[in-house]
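Enquirer: My questions are about this predicted structure, shown below with the sequence.
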Amino acid sequence: MIGNFSLIRALPVALLLAALSVPGWATASPGVALLNQAALHSAKASRAVLLAVTRAGDRLVAVGERGIVLLSDDSGQSWRQARVPVSVSLTAVQFVDAEQGWAVGHMGVILRSTDGGQTWVKQLDGVAAAHLALVSAQQGNDAKRLKEAQWLVADGPDKPFLDLYFSDRRNGYVVGAYGLILHTTDGGDSWQPWMQQVDNPEGLNLYGIRPAGGALFIVGERGLLLRSVDNGGSFQALESPYDGSFFGVQGSPAGELVAFGLRGNAYWSGDQGLTWRRVETGLEVALSTGTQLPDGALILASQAGDLLLSPDRGRSLRHLTDPAGASIAGLVAAPDGSLISVGLSGVARLKHNLSSAQR
């Protein structure tokens, strides 16, 4: 049986509140309308619950509740709202260049932009994703997989995607609740269910996916660590140093990576996940997000607003002075060197001088 969705409550507070803000979260019929309802524009959009932020060239793109997408071309000093065809909460966003990007969210939504985030089109939703899983299962001989796919169709399109990773304009993955993972080789024009390629028999929630040193890593609930060394063709489970949920992972081109999650836990690996060492954070609250700076340094953030800096790609972490003081769901370095955060209170330009902080 696919993992109990109540375990998604282990997500950082921002994601949980966003889920609860969606009308009809637990019932399929009211929620389906949100898949075809354009996001409303609001003068207060920059203070809405925002869950992720990234760069599209020199532009900043933030996403969040009710389909809100915000754009900034001045390093976060001002924001404007983009046109979005859905009203469901968006949980993650990535651009591979200044024009091409994707966002994912609740109810199985996958959106694509080809103009730097100004406009978006819906490529997939939970209804279509469940149908894809069913068709794929019907073509195999796995009774358990078929039963799970039938359950996805019957239960409705409320399953969220929680993260994504594209290596270029054509090849990408989206991951989410119940172990859902889809793969595309044509920029999202078509998607293939990838669950059968992943060593996750319990269907544990998948919270994050990132590359490191030529490999691809997925983290999830109950300490799940997955690695692909064949360009995403298959993912094998790694021995985990921790049995609590990992909410994210950050990797370096050299193959070093940091997995982080519940109760301030962070673990560093210098050998692509074969062995792990706990990194002291001094925190008991969940680490909710992280970002890499242009010089390779790493910043992690907690759901309580703590900021941790690692100048050595995750081997050690130290607290930045003047913590943010509000729940943080996403971070990115702006073109002018400032640090942009998003969370329960919307978007903020943090006052840290990142160059001096690393000395």
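Expert: Cool, the structure landed.
Enquirer: C-alpha only now, for contacts and for neighbours.
Expert: Fine.
Enquirer: just how off-centre is stretch 47-63 within its chain?
Expert: 12 Å (CA atoms, centre = their mean, to the nearest Å).
Enquirer: In which helix or strand does residue 190 reside?
Expert: Counting by DSSP states H and E, no helix or strand carries residue 190.
Enquirer: from memory it sits against residue 184, does it?
Expert: Yes. Residue 190 lies in contact with residue 184 (CA atoms under 8 Å); the separation is 6.2 Å.
Enquirer: Compare these two and say which is more crowded by neighbours.
Expert: Remark: of residue 190 and residue 184, residue 184 carries more neighbours, 18 against 12, as counted by other CA atoms under 10 Å.
Enquirer: OK, contacts around the closest residue in space to residue 303 that isn't next to it in sequence?
Expert: Closest residue to residue 303 apart from its sequence neighbours, by CA to CA, 6 or more residues apart in numbering: residue 327 at 4.5 Å. By CA atoms under 8 Å, 6 or more residues apart in numbering, the residues touching residue 327 are 13-14, 302-305, 343-345.
Enquirer: Kindly recompute the last result at 10 Å.
Expert: Residue 327 is in contact with 12-14, 288, 301-306, 341-346, counting by CA atoms under 10 Å, 6 or more residues apart in numbering.
Enquirer: Check residue 34 too.
Expert: Neighbours of residue 34 in contact, by CA under 10 Å, 6+ apart: 22-24, 66-67, 85-89, 107.
Enquirer: what's the host helix or strand of residue 122 packed up against?
Expert: In the assignment (DSSP H and E), residue 122 maps to strand 121-124. Contacts defined by 3 or more CA pairs under 10 Å, 6 or more residues apart in numbering; DSSP states H and E place strand 121-124 against strand 101-105, strand 110-113.
Enquirer: Run through who's touching it.
Expert: With CA under 10 Å, 6+ apart, strand 121-124 has contacts from 35-36, 83-86, 102-104, 107-114, 187-191.
Enquirer: And stretch 135-153, by the same measure?
Expert: Residues beyond stretch 135-153 that count as contacts (CA under 10 Å, 6+ apart) turn out to be 1-2, 126-134, 154-155, 158-159, 178, 192-196, 201, 203.
Enquirer: Got another one to weigh against that:
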Amino acid sequence: MLKTTIASALILFGGVASAQITPQPALQVKHPEKTLFTDIVNSGGTLIAVGKHGTVVTSKDGKIWQQAKVPVQSLLTAVTSLESDKSWACGHDSSILFSSDNGQTWQIQQYLPQQQKPCLDIEFVDENTGFAVGAYGMFYQTNDGGKSWEKRFIDDFVHPDDKEYLQGLKEDDPQAYEEETKFILPHFNRLLIHREQLYLAGEMGLVAHSKDMGKSWQRLDEFYPGSFFSVAPYGNEQIVVAGLRGNAFIAHREDLEFSQIDIPVKATINSVVNFNDSLYLLANSGFLFSYDNGQVKHSQLSSGHAILSAVTFKNKLVLATEKGLKIWEAKK
């Protein structure tokens, strides 16, 4: 449960991080591509990977990597890109970073270590509208490309009686409202934007759906009590969620009635990616599960290193693992 361990440990150590309010730039090292990486994206032919201690690396071929200049040493957990000149990353200390030069240099858009909450995913609809989600119900939205981020509390996920109570508290005592809502919601682990709708997956079996770009949310009835770390499309019509101990589920986007995918190994699934007409579920202990029309096959890295994320690149997968970046090609 690598992602769970990383998030939990650094939340506990948040008090130490918050004492150092001024961010420090990531250290430049000899082999930056060999550290822990949590996410990777293909930005118009340039790979951008993010990870431990604020490390960001870029590559044009998936083999030779260059370290970017990053103004924080926080663990970075997610990266997204719309075009070669517009990329965002987020991570611990509620940090959000922006790059306008294909990932070579980064600027801080948000850095709030005193909140002791990591941002766990970031996605953009277009160059202006984006969302950042994370621990204890963290939910930020921007409408100006990240120049400003507005914090929101998703009260659709609380009991109606509590919702009414919180609304009254917000009006009568804003400070008490902030304290009351600080840790009331589960962790939001992953956000998906698909066909103009939003899907959210998180802790304690949370799967939610928004048809109006996050203005309102419907939490689905619980079909699994454990945490989900990934939500992804399978083709144009299906949605997959996956997480702890190899638990994965699939549903048609119209009804969102999820049925379980039979994963043969109980390894926590960290991410899901479409590749060569199949769905690949990437897991701890180096497992890759391929799903194709109800059939599941699996491969395993010889190193056994946990795979945190992957991206398609030149008909191969580039894997972000706990011990660096690796090119992987499906066996025929």
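Expert: Okay, I see it. What you are looking at is a predicted structure, and each value in this text was computed from that prediction instead of being measured.
Enquirer: still on that earlier bit, max pairwise distance over the contacts of residue 327 of structure 1: which two?
Expert: Maximum pairwise distance among the contacts of residue 327 of structure 1 (CA to CA): 16.4 Å, between 306 and 346.
Enquirer: check which helix or strand covers the residue nearest the centre of structure 2.
Expert: Nearest to the geometric centre of structure 2 sits residue 121, at 3.2 Å (CA atoms, centre = their mean). Element membership for residue 121 of structure 2 (DSSP H and E) is strand 119-124.
Enquirer: so that strand corresponds to what in structure 1?
Expert: The aligned range for strand 119-124 of structure 2 in structure 1 is 161-166, by TM-score structural alignment.
Enquirer: with structure 2 superposed, average distance for that stretch?
Expert: When structure 2 is overlaid, stretch 161-166 of structure 1 sits 0.8 Å from its aligned residues on average, using mean CA distance after the TM-score superposition for structure 1.
Enquirer: all strands in the stretch 201-332 of structure 2, in order from the N-terminus.
Expert: Taking DSSP state E, counting those that start in this stretch to define them, one finds strands in the stretch 201-332 of structure 2 at 207-210, 218-219, 228-234, 238-243, 248-252, 259-261, 269-275, 278-283, 287-292, 295-300, 307-313, 316-321, 324-328.
Enquirer: which stretch among those strands comes nearest residue 34 of structure 2?
Expert: strand 324-328 (4.0 Å).
Enquirer: start and end residues in structure 1 for the closest one, please.
Expert: Against structure 1, strand 324-328 of structure 2 falls on residues 346-350 (TM-score structural alignment).
Enquirer: hmm, back to that, buried ones in the strand holding residue 121 of structure 2?
Expert: 119-124 (16 or more other CA atoms under 10 Å).
Enquirer: repeat for stretch 225-237 of structure 2
Expert: So for stretch 225-237 of structure 2, counting by 16+ other CA under 10 Å, buried means 226-234.
Enquirer: Kindly report the same for stretch 226-240 of structure 1.
Expert: 226-228, 232, 234-238, 240.
Enquirer: Mind putting these into CSV with distance to residue 44 of structure 1?
Expert: Below are the buried residues of stretch 226-240 of structure 1 laid out as CSV (distance: CA to CA, whole Å):
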residue, distance to residue 44 of structure 1
226, 39
227, 41
228, 42
232, 40
234, 43
235, 42
236, 44
237, 43
238, 44
240, 42
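Enquirer: And these, which is closest to residue 50 of structure 1?
Expert: Distances from residue 50 of structure 1 to the buried residues of stretch 226-240 of structure 1, taken by CA to CA, are shortest for residue 226, at 27.5 Å.
Enquirer: Tell me the counterpart of the closest one in structure 2.
Expert: Match for residue 226 of structure 1 (TM-score structural alignment): residue 208.
Enquirer: With residue 217 of structure 2 as the reference, measure out to its match.
Expert: Relative to residue 217 of structure 2, residue 208 of structure 2 is positioned 6 Å away (CA to CA, to the nearest Å).
Enquirer: cool, and residue 154 of structure 2?
Expert: Residue 154 of structure 2 sits at a distance of 8 Å from residue 217 of structure 2 (criterion: CA to CA).
Enquirer: before we move on, what about residue 233 of structure 2?
Expert: 19 Å.
Enquirer: Next: residue 179 of structure 2.
Expert: With CA to CA as the criterion, residue 179 of structure 2 and residue 217 of structure 2 are 23 Å apart.
Enquirer: so can I have TSV of the helices and strands packed on strand 121-124 of structure 1 showing distance to residue 337 of structure 1 and mean neighbour count?
Expert: Listed next are those as TSV, based on distance: least, CA to CA, whole Å; neighbours: other CA atoms under 10 Å:
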stretch	distance to residue 337 of structure 1	mean neighbour count
strand 101-105	22	29
strand 110-113	25	23
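Enquirer: so which strand or helix has the counterpart of residue 88 of structure 1 in structure 2?
Expert: The pairwise alignment with structure 2 assigns residue 88 of structure 1 to residue 74, based on TM-score structural alignment. Residue 74 of structure 2 is part of no helix or strand when elements are defined by DSSP H and E.
Enquirer: Near residue 74 of structure 2, how many other residues are there?
Expert: 27.
Enquirer: residue contacts, it?
Expert: Taking CA under 10 Å, 6+ apart as the test, what residue 74 of structure 2 contacts is 10, 17, 23-26, 51-55, 90-95, 111, 113, 118.
Enquirer: what's the counterpart of residue 95 of structure 2 in structure 1?
Expert: So, by TM-score structural alignment, residue 95 of structure 2 is matched to residue 109.
Enquirer: Quick check, its match in contact with residue 163.
Expert: No. Look at residue 109 of structure 1 against residue 163 with CA atoms under 10 Å: they stay out of range, at 11.4 Å.
Enquirer: shared neighbours, these two?
Expert: With CA under 10 Å, 6+ apart, residue 109 of structure 1 and residue 163 have common neighbours 90-91, 103.
Enquirer: now the nearest residue to residue 114 of structure 2 once chain neighbours are set aside: how far from residue 152 of structure 2?
Expert: Of all residues not flanking residue 114 of structure 2 in the chain, residue 18 sits nearest, at 4.6 Å (CA to CA, 6+ apart). Distance of residue 18 of structure 2 to residue 152 of structure 2, given as CA to CA: 22 Å.
Enquirer: again with residue 82 of structure 2
Expert: For residue 82 of structure 2, the distance to residue 152 of structure 2 - CA to CA - is 24 Å.
Enquirer: Show me which of these two is the more surrounded one.
Expert: Between residue 82 of structure 2 and residue 152, residue 82 has the larger neighbour count (other CA under 10 Å), namely 16 against 11.
Enquirer: what's near enough to touch residue 219 of structure 2?
Expert: Contacts of residue 219 of structure 2 (CA under 10 Å, 6+ apart): 156-158, 199-201, 206-210.
Enquirer: Spatially nearest residue to the counterpart of it in structure 1, not counting backbone neighbours?
Expert: In structure 1, the residue equivalent to residue 219 of structure 2 is residue 237, according to TM-score structural alignment. Distances taken as CA to CA, 6+ apart place residue 226 nearest to residue 237 of structure 1, at 4.4 Å, with adjacent residues excluded.
Enquirer: Alright, that wraps it up for me.
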